[in-house]
Structure formats: structure tokens, C-alpha cells
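Enquirer: Okay, here's the prediction I keep looking at, along with the sequence it came from:
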Amino acid sequence: MPYRVELSKSGRAGCKNKECKDNGIKINKDELRFGTWVTIQEKGTWAWKHWGCVTPSQIKNVSDAIEGDFEQLDGFDEIPEDLQDKVKRSVEQGHVDNEDWKGVCQQSCRHHRQAPLISISGSRVQCPW
């Protein structure tokens, strides 16, 4: 399975979301994170993102890969039940919960009209929806 969910083990991993990466934002220890398996120079490793930085297209890819069987998602059975529910809900609705989303939408976005117009680093970002 090319995707994994888990609680961050150390707080040293950087998020691969462009904004987080550009600002050197790390994933805190024990924070839910999402990994994509990547191969670089014939070596495999996980590329991590904050759960709140996972885009709807990535959620769709997970949904397509697991075909409703969450036990196929690497690490799913290792996270607490409340986080399992969060992951299931996100896959079923096609995006992470609004309160988890780390980006911000335009004022015209129908998904996040009440969200503030600043992101985790203080800059504006586009809504993924």
C-alpha cells in the first residue's frame, strides 16, 4: 500500500505540503500524519504531510486504493479509534474535516466561508475544494 496513516513518532519530520515545506513547519510528535511511499534513487521512504494538509485528490487516491477496506490502509489499525473514525469520515466525504484543514479558502468558497483568511504560516492559500 503506497499510503500510511500514523501518529508522528518524533516531531522531526517536515510536512511535504509546499507552504509547510517553504516555512520549515514540522509535524508535531503524536500528531496524525499521512504518508505517501516514494522512491528516490532506488530507495523507498515515506513523504509525510500533516493530516490537515492532505488534499481531496489525495483522499480520492486513498479511497480508490482501499476500495472501502480500511484495513488495507497501512497503519490504520495502529491509530486510536477516534482517529480511525476521522480517517474514515474524511475518505467517505472526500476531504479532511473542515476543522482539520490547515489551509484557508477564498471568501467565495462554499466549504469554508467561516474560515479565517490566513493559513498556518500567516499567508493566504487556495482552497483545495
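Expert: Right, received. Where do you want to start?
Enquirer: CA atoms for contacts and neighbours, from now on please.
Expert: OK.
Enquirer: Any idea how many residues pack against Ser119?
Expert: Counted with other Cα atoms under 10 Å, residues neighbouring Ser119 total 18.
Enquirer: Then the one 3 residues further on?
Expert: When neighbours are counted by other Cα under 10 Å, Gly122 registers 9.
Enquirer: alright, now check it against this:
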Amino acid sequence: MSNNEGTNKKSGYRLEYATSARAKCKGPKPCSGSSIAKGELRVGFVVDFRGNTSYSWRHWGCTTAKVISNMKSQIASADELDGFDDLKDEDKDRLRKAWEEGKVADEDIPETARKAPREEAEEDEEKPKNPAI
């Protein structure tokens, strides 16, 4: 978690580099539950659990088009996201590009979020119904 939590939040989102490898990705499957490596760019969503504010994290590459759309509905530009000013220039450029295009670039999606070709084929096949026993 960041040291400035709860101060000057413009939205319920935060961008930062993971301070350890303890956080697990809360993005879509198959990445959900995988570790976010120390130093990796991540996006946090403010969650309130019994009055305690915390973040739910996901890899930057696991940020969906819907999440970006939700961000855009709350703030005018990527530059206004909490933590943006602390990012490296190349990451700022990646964020601005994703903001414009409405989705994260393919090369930013982590391997843990990519389905194996076999898994995709299995999902496409109709699953047989279990007979009543």
C-alpha cells in the first residue's frame, strides 16, 4: 500500500510499482491469483472492508477495456490518475496510449494472463451434459 493512502484521491484507482511480490492479481482468469512481481507496474482499486480502506491489485496488463472506460468516466486524462507522476516516462507513455485506445497494448499483457491454445480450444467446444444418475 502507498504511504499517501486516503490523501487527495481523485478516483478509486492507483498506479504504482509493486513494493514486494506478495500481492496477487485480481484480474480476469487465468491470471487471477498469480503473483505480481516486485517492481512490476500494477493498478489498484480502492476497496472498503468493514471500514478499512485497502487496495485490490492487478497487473497493469490485466486492466480490461471496461476498467479503462470506468477510469475515463471519473477523470479527464491518464495524467490525473493517482501515482501517475511517480511512474517512469515509458510507463506514462504506455498509459496514455492505452487511455487513447481504450485498451491495454497486447505486449503489456503478462504471460500468466494468456490462455494456452489448448485451453481456448476446450472453451470453444460444447461441454457434454452430465447424465442424470
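Expert: Thanks, I have the structure now. Since the structure is predicted, the reported quantities are computational estimates derived from the model, not experimental observations.
Enquirer: The first structure: which residue goes with Asp93 of the second structure?
Expert: For Asp93 of the second structure, the aligned residue in the first structure is Asp85 (criterion: TM-score structural alignment).
Enquirer: Can you report how many residues lie near its match?
Expert: For Asp85 of the first structure, the neighbour count with other Cα under 10 Å is 12.
Enquirer: how close does the strand or helix carrying it sit to the second structure?
Expert: Counting by DSSP states H and E, the element that carries Asp85 of the first structure is helix 81-93. Comparison of helix 81-93 of the first structure with the second structure after fitting gives an average deviation of 0.6 Å (mean Cα distance after the TM-score superposition for the first structure).
Enquirer: what about the strands in the first structure?
Expert: Counting by DSSP state E, the segments of the first structure that form strands are 3-7, 32-40, 43-50.
Enquirer: Just list the residues touching Leu95 of the second structure, thanks.
Expert: Residues near Leu95 of the second structure by Cα atoms under 8 Å, 6 or more residues apart in numbering: 78, 104.
Enquirer: and if we set it to 7 Å?
Expert: Ala78 (Cα atoms under 7 Å, 6 or more residues apart in numbering).
Enquirer: ditto for the one 10 residues further on
Expert: With Cα under 7 Å, 6+ apart as the criterion, the residues that contact Ala105 of the second structure are Ala98.
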